[in-house]
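[1] What follows is a predicted protein model with its sequence.
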Amino acid sequence: MEVLQILHMNQGNGETSYAQNSTVQGKMLSTAKSIIDEAIQKMLCLTIAPNGSMGIADLGCSSGPNTLLLISEIIDAIHATSSSSSSSIEFRVFLNDLISNDFNTLFMSLPAFYNQLKEEKGAGFGSVFISAVPGSFYGRLFPAKSLHFVHSSSSLHWLSQVPPGLDCQATGRAFNRGKMYISKTSPQCVLDAYSLQFHKDFLLFLKSRAEEIVGGGRMVLSLLGRSSADPSTQESCYVQWELLAHALMRMVSEGLIEEERVDSFNAPFYAPKITAVVSGQRMAKTIRAVTESMIESHFGKDIMDDLFRQYAELCRALRGLLIKI
């Protein structure tokens, strides 16, 4: 699976789009707001001159209402901290995601966003220049010492690639048969492969940002995690992937897809935690908005509706195990 080419949240504003099914991610942003405000206050005390230009990057921005809401909240925090001099600050805002991200829908909402800023802040507020920076954040994206504030939410649990070594080279057989992520039946080599890939990716992310952020700059990261050392506990997002695998194996038993196709699919994802669920249908829409592009590239478009219908049924059956936020 070429993650850089195919991984993106569902595009547009339709029923199965990420824009319509990203309330969980929005709650993560709300939870982190006080941390963002504090980081900005400390940064402004150290690094930003009254007449300066500030570089702000949102890494893994996706599209939908959360993206520009975050930028608005960051600007609000800067305005509240340095209201006397904020009219002289130029904000260089960089929205980053993989090349297949729905930047078109995102940028179509910019005129309304700019108008709202003018109404709320007044014409004298500093200029805001928003641009897209497509590419993987597992590597350099920006010039050295060009960013003052970096943010990333609900993104760093996505890996740069499916971990290598999930197939036995001697036999060509998959170690993680019938599954698409770490499972209680997964051998230790599967767990080790995922852990190693995450650590490699995260270290590269940190090294890259260290070169791009100015001295005294700040970075706020939020990603799904787990408190247990076991990645297949009930608290982890393992349940969601397990249900998807069960739904696919149902379709194998119905002759709709081949079992080898399931065995050869593994998600480029690591260290999640169960979050919100209101109903099986809502969870199915949320997971579909996030995962459909990569699943469709492997299994084809025709099975998508049936797959997530079966996923919703499994969610309803296991609803008692899930936590409602």
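    Good, I have the coordinates.

[2] Going by C-alpha atoms from here, please, whenever you check contacts or count neighbours.
    OK.

[3] so which strand or helix has residue 31?
    helix 23-46 (DSSP states H and E).

[4] Near residue 188, how many other residues are there?
    Residues lying near residue 188 (other CA atoms under 10 Å) number 11.

[5] circling back: I'd like to know which elements the helix holding residue 31 is packed against.
    Here helix 23-46 touches helix 65-81, strand 147-153, strand 213-222, going by 3 or more CA pairs under 8 Å, 6 or more residues apart in numbering; DSSP states H and E.

[6] out of those, nearest to residue 130?
    Evaluated with CA to CA, these place helix 65-81 nearest to residue 130, the distance being 9.7 Å.

[7] Okay, one more to line up with it:
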Amino acid sequence: MTASMEREQAGGENLVSLRDKGTDQVSERLLRSAARLSRDAMTEIDWSLPMEPDKYGCSPEWSSLYGTDYWAELTEEQRIDLTRHEFASIMNIGIWFEMILQEMVLRDQYVGDYHSPEFQFALVEIADECRHSLMFAKASEKMVGKSYRPHPKISRLGKLFPIVTNQETAYAGILVAEEVLDVFQRGCMRDDRVLPFIRTVNEIHVLEESRHMKYAREQVRDAVADIGWLRRQTSALGVSMGAYLIVSSLIQPQAYADAGLDVRRAMYERTRNSHFQSMIRSSCAHLMEFLDEVGLLTKPAMRYYRKAHMI
């Protein structure tokens, strides 16, 4: 994310200038930003309005099959239906990870300093994530009427993640999910080809996640400031493995089936789609720069990022 984007999404607050001011100072500014700029999709979106049949669920360029032979064979109606199921899957996986996120933040702030800006913004973040999950649930229900969940094995690993992770792994893991979605949603929220209520969902999420990402980056910087070589290596590897599971789970195979596609062929074409892979890499560029800056982009970790086409 560029500095100009952060200023835009934080209502003119220059969050980049806060980089070296510490978590409490950043949290204090973010609390003021949240008080002024928080939005509620439950009241802002008219969920009763019918959907326009010619509008996509996301920008077609962000479809996992865009640019493939399979995409070329699809009718416009099939392409629209595919993007709706794909983005519904992304939103549902977002709900799954936001629930993990909330548990991690609660564990981190358990018996914390209740009067500190850091503690209070953590509660704001949890409240935001609850509203985001509800927003995603309503949006996916309206758009396709289907729920998507990660593979049962990954779901079980997700339950363990908040328990076994340390601070830098937890907050860097949060950044992985948020940074990837941020670039994706920025590209879709101003696209007139996308359903209007989905554009609003993206706009709300981008606005509020910009605060969450800043908070998470400060938490990671604080956590890695004095750690040793072994812990740094272990944490870097843990983050990369979690990143691989998150990114590879975003679009579930069932989404292709529900869109009326041949799942086996769709998965085959997706794994070889250089366009989609380049879109994933572009969405992770800022994340990789940050992980490198804090010493969490190690050679063993890069193996998993390459496997997920994040680098």
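    Nice, I can see it. From a predicted model like this one, the values you see are computed outputs, not experimental measurements.

[8] How alike are these chains, TM-score-wise?
    TM-score for the superposed chains, counting by TM-score structural alignment, normalised by the length of the second structure: 0.30, backed by 152 aligned residues with a CA RMSD of 6.3 Å.

[9] okay, the helices and strands packed on helix 23-46 of the first structure in a markdown table with mean neighbour count and distance to residue 23 of the first structure next?
    Formatted as a markdown table, those follow (neighbours: other CA atoms under 10 Å; distance: least, CA to CA, whole Å):
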| stretch | mean neighbour count | distance to residue 23 of the first structure |
| --- | --- | --- |
| helix 65-81 | 18 | 8 |
| strand 147-153 | 22 | 13 |
| strand 213-222 | 18 | 15 |
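
[10] one step back: can you list the buried residues in the helix holding residue 31 of the first structure?
    25-26, 28-29, 33, 36-37, 39-41, 43-44 (16 or more other CA atoms under 10 Å).

[11] As a check, name the ranges of all helices in the stretch 201-325 of the first structure.
    For the stretch 201-325 of the first structure, the helices defined by DSSP state H, counting those that start in this stretch cover 238-253, 259-263, 280-299, 304-317.

[12] Out of those helices, which is closest to residue 149 of the first structure?
    helix 280-299 (26.2 Å).

[13] Flag every buried residue along the closest one.
    280-281, 283-295, 299.

[14] Same question for stretch 27-43 of the second structure.
    Applying 16+ other CA under 10 Å to stretch 27-43 of the second structure flags 27, 29-31, 33-34, 39, 41 as buried.

[15] List the contacts of it.
    For stretch 27-43 of the second structure, contacts defined as CA atoms under 8 Å, 6 or more residues apart in numbering pick out 10-11, 13, 117-118, 120-121, 124, 131, 135, 201, 204, 208, 211, 215.

[16] Select only the buried ones of those in ChimeraX?
    Burial among those is assessed by 16+ other CA under 10 Å; the matching ChimeraX selection reads:
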select :10,13,117,118,120,121,124,131,135,201,204,208,211,215
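
[17] now for the contacts of stretch 27-43 of the second structure, which pair is the farthest apart?
    Longest span within these, CA to CA: 117 and 201, 27.7 Å.

[18] ok, which stretches of the stretch 51-200 of the first structure are strands?
    53-59, 90-97, 128-134, 147-153 (DSSP state E, counting those that start in this stretch).

[19] Save the ones you listed as JSON lines, and put in distance to residue 189 of the first structure too.
    Listed next are the strands of the stretch 51-200 of the first structure as JSON lines, based on distance: least, CA to CA, whole Å:
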{"stretch": "strand 53-59", "distance to residue 189 of the first structure": "31"}
{"stretch": "strand 90-97", "distance to residue 189 of the first structure": "30"}
{"stretch": "strand 128-134", "distance to residue 189 of the first structure": "33"}
{"stretch": "strand 147-153", "distance to residue 189 of the first structure": "29"}
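
[20] and of the ones you listed, who's closest to residue 313 of the first structure?
    That would be strand 147-153 among the strands of the stretch 51-200 of the first structure, by CA to CA, at 29.2 Å.

[21] Residue 36 of the second structure versus residue 132 of the second structure, what's the distance?
    18 Å (CA to CA, to the nearest Å).

[22] If you count contacts, what does the longest helix anywhere in the second structure end up packed against?
    Assignment by DSSP state H gives helix 76-109 as the longest helix of the second structure. For helix 76-109 of the second structure, the packing partners by 3+ CA pairs under 8 Å, 6+ apart come out as helix 117-143, helix 152-164, helix 167-189, helix 253-258.

[23] highest average neighbour count across the ones you listed?
    Mean neighbour count (mean count of other CA atoms under 10 Å) peaks for helix 167-189 among those, with a mean of 23.

[24] Mind giving me the packing neighbours of that one?
    By 3+ CA pairs under 8 Å, 6+ apart, helix 167-189 of the second structure packs against helix 76-109, helix 196-224, helix 229-249, helix 274-293.
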